[in-house]
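**Student:** this one's structure only:
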């Protein structure tokens, strides 16, 4: 049996730091310390050639359990629905009206941060309710 491996989730985006800080708020993640030898991320960015400044940013689970999220600048915008997306688990174990209330409250919080609500998917015979959303650059995710 293969050993479990650590992984990070990488997002292509136009503004890596802005998107990373959005996801810090969504998930309770933090910005890691700046690279060794730099007191701040601003100091690090100023040390780079102009074309490399702001080209990437990252955030991490402060407990070390969840994957690192890495955001890299790309020239193209999003053109189709993501084939992979994050399910943000805010209502695990809840059903019915109680689940919907938790989903709606979290949706409202994230919309205030700049996310967009796309569609409420109500429970059916196989799945509980969830809300399809997009982050501040249009990357799809679900509140589950």
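**Tutor:** That came through, no problem. Just so you know, these numbers come straight off a predicted model, no measurement behind them. Residues are numbered from 1 along each chain as shown.

**Student:** CA atoms for contacts and neighbours, from now on please.
**Tutor:** Will do.

**Student:** Quick check: buried residues in the helix or strand where residue 98 lies?
**Tutor:** For residue 98, the host element (DSSP states H and E) is helix 96-112. Judged by neighbour count (16 or more other C-alpha atoms under 10 Å), helix 96-112 contains these buried residues: 99-100, 102-103, 106-107, 110.

**Student:** now, which of these sits nearest residue 46?
**Tutor:** residue 110 (31.2 Å; C-alpha to C-alpha).

**Student:** ok, now how distant is the closest one from residue 103?
**Tutor:** 11 Å (C-alpha to C-alpha, to the nearest Å).

**Student:** go on, residue 134?
**Tutor:** Taking C-alpha to C-alpha, one finds residue 134 at 15 Å from residue 103.

**Student:** tell me, how many neighbours does residue 45 end up with?
**Tutor:** 16 (other C-alpha atoms under 10 Å).

**Student:** Pull out the buried positions in the helix or strand hosting it.
**Tutor:** According to DSSP H and E, residue 45 maps onto helix 41-47. For helix 41-47, a neighbour-count test (16+ other C-alpha under 10 Å) marks residue 45 as buried.

**Student:** Tell me which other helices or strands the next helix or strand after that helix touches.
**Tutor:** Per DSSP H and E, the first helix or strand lying C-terminal to helix 41-47 is strand 56-59. When contacts are defined as 3 or more C-alpha pairs under 8 Å, 6 or more residues apart in numbering; DSSP states H and E, strand 56-59 sits against helix 16-27, strand 68-73.

**Student:** this is the comparison structure:
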């Protein structure tokens, strides 16, 4: 099960977070700091999987951002890595360049892909359908 998804910049600042299990605010701060530090300290030739307490962490760099996903131990790391790749491809398909000014749209994309910590959609067209409908309403 997916427990959280983070997008952080190279300085380790969280730009987007979505938790699928309840975590109190003080624990979130520590968890994010520890997980991000572990991911950012790895070199490019090291794998993108890290263990953190009772979680496995899968991450990938996308331009100036890192996408970090925490999962339970029973989850397959490679399937999550593929999910991150798919997420990046959907972001590339929808946005021209700057996504940090459109975080509401990134949340919609993430919510179309993951619900309650489970992957529910991977088809890019299906994921983007609600955003395309919103965009058409805005143009009309």
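**Tutor:** Sure thing, it's come through. The model shown is predicted, which means the values in this text are computed figures rather than measured ones.

**Student:** List the TM-score for the superposed pair.
**Tutor:** With the length set by TM-score structural alignment, normalised by the length of structure 2, the two chains reach a TM-score of 0.26; 67 aligned residues with a C-alpha RMSD of 5.0 Å.

**Student:** returning to that earlier point: got TSV for the helices and strands packed on strand 56-59 of structure 1, with distance to residue 8 of structure 1 and mean neighbour count too?
**Tutor:** Output for those, formatted as TSV (distance: least, C-alpha to C-alpha, whole Å; neighbours: other C-alpha atoms under 10 Å):
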stretch	distance to residue 8 of structure 1	mean neighbour count
helix 16-27	13	19
strand 68-73	5	19
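
**Student:** any chance of those in a markdown table, with distance to residue 86 of structure 1 too?
**Tutor:** Formatted as a markdown table, those follow (distance: least, C-alpha to C-alpha, whole Å):
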| stretch | distance to residue 86 of structure 1 |
| --- | --- |
| helix 16-27 | 11 |
| strand 68-73 | 11 |
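
**Student:** List just the one of those that sits closest to residue 41 of structure 1.
**Tutor:** Among these, helix 16-27 sits nearest to residue 41 of structure 1 (C-alpha to C-alpha), with 10.3 Å.

**Student:** Now do the closest one against helix 96-112: the angle between them, please.
**Tutor:** 150 degrees (axes from the mean of the first three to the mean of the last three C-alpha atoms, to 10 degrees).

**Student:** Tell me which other helices or strands helix 16-27 of structure 1 touches.
**Tutor:** strand 56-59, strand 68-73.

**Student:** Which positions within stretch 124-135 of structure 2 qualify as buried?
**Tutor:** Quick answer for stretch 124-135 of structure 2 (16+ other C-alpha under 10 Å): 124, 127-128, 131.

**Student:** how near is residue 134 of structure 1 to residue 44 of structure 1?
**Tutor:** Counting by C-alpha to C-alpha, the gap from residue 134 of structure 1 to residue 44 of structure 1 is 30 Å.

**Student:** Which residue ranges of structure 2 form strands?
**Tutor:** Taking DSSP state E, the strands of structure 2 run over residues 2-9, 14-19, 49-52, 55-62, 65-72, 114-115, 118-119.

**Student:** Give me the buried positions along the fourth one.
**Tutor:** Within strand 55-62 of structure 2, the residues that count as buried by 16+ other C-alpha under 10 Å are 55-61.

**Student:** just curious, which of the residues you listed is nearest to residue 3 of structure 2?
**Tutor:** Out of those, the member with the shortest distance to residue 3 of structure 2 (by C-alpha to C-alpha) is residue 55, at 8.5 Å.

**Student:** surely that closest one meets residue 71?
**Tutor:** Yes: here residue 55 of structure 2 reaches residue 71: they are 5.7 Å apart, a contact under C-alpha atoms under 8 Å.

**Student:** quick revisit: can you redo the buried residues of stretch 124-135 of structure 2 as TSV with distance to residue 90 of structure 2?
**Tutor:** Formatted as TSV, these follow (distance: C-alpha to C-alpha, whole Å):
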residue	distance to residue 90 of structure 2
124	6
127	8
128	8
131	11
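
**Student:** Just the ones of these in helices?
**Tutor:** Judged by DSSP state H, the subset of the buried residues of stretch 124-135 of structure 2 located in helices is 124, 127-128, 131.
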